[in-house]
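[1] Sequence unavailable; structure follows:
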């Protein structure tokens, strides 16, 4: 599986704490994750070492490990395998997704780096642009 990396950044006029809440509060997550798939949600607790499931309404998605987490600063997911109707599917190898928040004078730069199979890159790159705009809107509200 050949991987390509999405690297995107957005400036948000809000504190890192507000941006973090926009990202990971479960209700907020559902709002911005619709950019990828309507009805997307996650289950599990965001704590280092924990397993999280990112799912669509039919329980398809992926299971990931919270590889590192510094609240309001950085979180890295190691995507382990696909989930098909909640059951373990194809391994995702070393795919990682990282969110970095850098706050300067009340403005936060949110950077997202996400590895994915090359065939999904263009579609996911576009979806990520939309998702970041929704996150900005939620955090600045």
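    Yes, it's here. The model shown is predicted, which means the values in this text are computed figures rather than measured ones.

[2] Every contact and neighbour count from this point should use C-alpha atoms.
    Fine.

[3] Just the strands from the protein, written as ranges.
    Counting by DSSP state E, residue ranges of the strands within the chain are 3-12, 41-43, 51-55, 61-70, 74-84, 87-91, 96-104, 107-117.

[4] what comes up buried for the second one?
    Residues of strand 41-43 classed as buried under the neighbour-count rule (16 or more other Cα atoms under 10 Å) are 41-42.

[5] re earlier: so which of the strands of the chain gets nearest residue 125?
    Proximity of the strands of the chain to residue 125 was assessed by Cα to Cα; the nearest stretch is strand 3-12, lying at 6.2 Å.

[6] buried ones in that closest one?
    4-6, 10-12.

[7] Against which helices or strands is that strand packed?
    strand 107-117, helix 121-140 (3 or more Cα pairs under 8 Å, 6 or more residues apart in numbering; DSSP states H and E).

[8] got a markdown table for the ones you listed, with distance to residue 75 too?
    Written out in a markdown table, the entries for these read as follows (distance: least, Cα to Cα, whole Å):
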| stretch | distance to residue 75 |
| --- | --- |
| strand 107-117 | 10 |
| helix 121-140 | 16 |
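
[9] Use this one as the comparison:
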């Protein structure tokens, strides 16, 4: 499995960037780049399950492997959700699980550096390589726009 790396400098305090990345309603705004109407179900607390779903409820099942608020969050993807049913054991899912999506937030002159390291599998590499930079630009706009 290959890991792709992305980063962006956001001109906002680290705590604000971290909250905007993970919590509603800003989470839904920047993740719409991946899927309009995307959302999560669950908690960002380490060791807890979480689902990442599109508007129809299909998506991915994961757990929060590690979370240090405003510093680092690691998502361990464990399977798929299709028609409301979790699949963590099929041969197709076992071919790529677990895979990780890690976010690192660090102070940098003028703001916060967000680094994303994401494992990719199958035919998703090109799509991820194109979509992640767009998503990070959307996150930057969310964080830098006064509310």
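    Cool, got the structure. Note that the structure is predicted; figures quoted are calculated from it, not measured.

[10] follow-up on the earlier one: could I get the helices and strands packed on strand 3-12 of structure 1 as a markdown table with mean neighbour count and distance to residue 22 of structure 1?
    Rendered in a markdown table, the data for these read as follows (neighbours: other Cα atoms under 10 Å; distance: least, Cα to Cα, whole Å):
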| stretch | mean neighbour count | distance to residue 22 of structure 1 |
| --- | --- | --- |
| strand 107-117 | 19 | 11 |
| helix 121-140 | 18 | 5 |
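
[11] Please name the residues that touch the corresponding residue of structure 2 for residue 130 of structure 1.
    Residue 130 of structure 1 maps onto residue 134 in structure 2, with residues paired by TM-score structural alignment. By Cα atoms under 8 Å, 6 or more residues apart in numbering, the contact set of residue 134 of structure 2 is residue 33.

[12] Now the residue most central in space within structure 2: closest residue in space that isn't a chain neighbour?
    The central residue of structure 2, meaning the one whose C-alpha is nearest the mean C-alpha position (Cα atoms, centre = their mean), is residue 101 at 6.3 Å. Across the structure, with Cα to Cα, 6 or more residues apart in numbering as the measure, the residue nearest residue 101 of structure 2 apart from its sequence neighbours is residue 118 (4.4 Å).

[13] Quickly note the distance from the most far-flung residue of structure 1 relative to its centre to residue 70 of structure 1.
    No residue in structure 1 has its C-alpha farther from the mean C-alpha position than residue 105, which lies at 24.7 Å (Cα atoms, centre = their mean). Distance, residue 105 of structure 1 to residue 70 of structure 1, using Cα to Cα, to the nearest Å: 20 Å.

[14] next one: residue 140 of structure 1
    Residue 140 of structure 1 sits 22 Å away from residue 70 of structure 1, taking Cα to Cα as the criterion.

[15] now swap in residue 119 of structure 1 and tell me
    From residue 119 of structure 1 over to residue 70 of structure 1 the distance is 32 Å, taken as Cα to Cα.

[16] that older thread, which residue in structure 1 aligns with the residue nearest to the centre of structure 2?
    Mapped onto structure 1 by TM-score structural alignment, residue 101 of structure 2 lines up with residue 97.

[17] Map residue 17 of structure 2 onto structure 1.
    The pairwise alignment with structure 1 assigns residue 17 of structure 2 to residue 19, based on TM-score structural alignment.

[18] tell me the contacts of that match?
    For residue 19 of structure 1, the set of contacting residues under the criterion of Cα under 8 Å, 6+ apart consists of 12, 72, 101, 108, 135-136, 138-139.

[19] mind redoing it with 10 Å?
    Contacts were defined as Cα atoms under 10 Å, 6 or more residues apart in numbering; by that measure residue 19 of structure 1 touches 12-13, 25, 72-73, 101, 103, 107-110, 135-140.

[20] again with residue 4 of structure 2
    For residue 4 of structure 2, the contacting residues are 101, 116-120, 125, 128-129, 132, by Cα under 10 Å, 6+ apart.

[21] Run a quick check on residue 80 of structure 2 versus residue 62, I expect a contact.
    Yes. A contact is recorded between residue 80 of structure 2 and residue 62 when judged using Cα atoms under 10 Å, the distance being 8.6 Å.
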